[in-house]
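In: Could you work out the structure for the sequence below:
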Amino acid sequence: MTTAASARFEFRLRPEAKSRIEQAAGLVHESTSDFARTAAEERANRVLQEHLVATVVPAEFFEELLQALDAPAQANSALQRAAERAGSVVERR
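Out: Take a look at the predicted model:
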């Protein structure tokens, strides 16, 4: 169920920006209000999504993670067994 827009939002802008918005709205056959509202809503959604997607971790954890990623790889026994098994299954040319 869609509700009708009832909240108002007013702002001032430079005359050249207003002209560009009017021109762009005309190109897509929208009113300037619809064009500006849609643009503002889309930008707000992008900004919110970028900030909500970010995961905040303690600095100590992040530093340990970076150190682990920078450390040389070390094969454990399971990885070595898998490599040996793959050597007998995969045909080398």
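In: going forward, measure contacts between C-alpha atoms and count neighbours the same way
Out: Will do.
In: How much space separates residue 66 from residue 79?
Out: Counting by CA to CA, to the nearest Å, the separation of residue 66 from residue 79 is 22 Å.
In: run this one through as well so I can compare:
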Amino acid sequence: MTIAASARFEFRLRPEAKRRIQQAADLVHESTSDFARTAAEERAERVLREHMMATAVPAEFFDELLAALDQPATPNQALQAAAQRARRIVERR
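Out: The predicted model follows:
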């Protein structure tokens, strides 16, 4: 089921911008209204998607994370055991 558009959105633009939009709309055989609406909807989706992908964390947390990443790695027993198993497997081949 298609929902008819009923909300209005109006804005002003420079004459040169209007000419370019009209020219582009003509090239794809769309009305300027459809062309501008589609462009605005696509940009809104892109901006919202990018915003949703960004994770905001407190500065203190970020600083602690970077400091932890700068520390040398200290392997635990499970990692050491896995490395020994891998060496045995590789040595057998």
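In: And the TM-score between them?
Out: Once superposed, chain against chain, the TM-score is 0.88 (TM-score structural alignment, normalised by the length of structure 1); 93 aligned residues with a CA RMSD of 1.8 Å.
In: And the helices in structure 2?
Out: 15-27, 32-53, 59-70, 77-92 (DSSP state H).
In: what does the third one contact?
Out: Helix 59-70 of structure 2 is contacted by no other residue when judged by CA atoms under 8 Å, 6 or more residues apart in numbering.
In: Average separation of that helix from the aligned part of structure 1, please.
Out: Average distance between helix 59-70 of structure 2 and its aligned residues in structure 1, after superposition and using mean CA distance after the TM-score superposition for structure 1, equals 1.3 Å.
In: so that helix aligns onto which residues of structure 1?
Out: Residues 59-70 of structure 1 are where helix 59-70 of structure 2 aligns, taking TM-score structural alignment as the criterion.
In: circling back to that earlier point, okay if I get the helices of structure 2 as a markdown table plus distance to residue 3 of structure 2 and mean neighbour count?
Out: Formatted as a markdown table, the entries for the helices of structure 2 read as follows, by distance: least, CA to CA, whole Å; neighbours: other CA atoms under 10 Å:
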| stretch | distance to residue 3 of structure 2 | mean neighbour count |
| --- | --- | --- |
| helix 15-27 | 23 | 13 |
| helix 32-53 | 15 | 12 |
| helix 59-70 | 44 | 10 |
| helix 77-92 | 57 | 10 |
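In: what's the closest of those helices to residue 5 of structure 2?
Out: Nearest of the helices of structure 2 to residue 5 of structure 2, taken as CA to CA: helix 32-53 at 10.8 Å.
In: and that closest one with helix 15-27, angle?
Out: Using axes from the mean of the first three to the mean of the last three CA atoms, to 10 degrees, the direction of helix 32-53 of structure 2 lies 100 degrees away from that of helix 15-27.
In: For helix 32-53 of structure 2, give me the average deviation versus structure 1.
Out: Its matched residues in structure 1 lie on average 0.9 Å from helix 32-53 of structure 2 after superposition (mean CA distance after the TM-score superposition for structure 1).
In: Tell me the helices and strands packed up against that helix.
Out: Helix 32-53 of structure 2 is packed against helix 15-27, with contacts defined by 3 or more CA pairs under 8 Å, 6 or more residues apart in numbering; DSSP states H and E.
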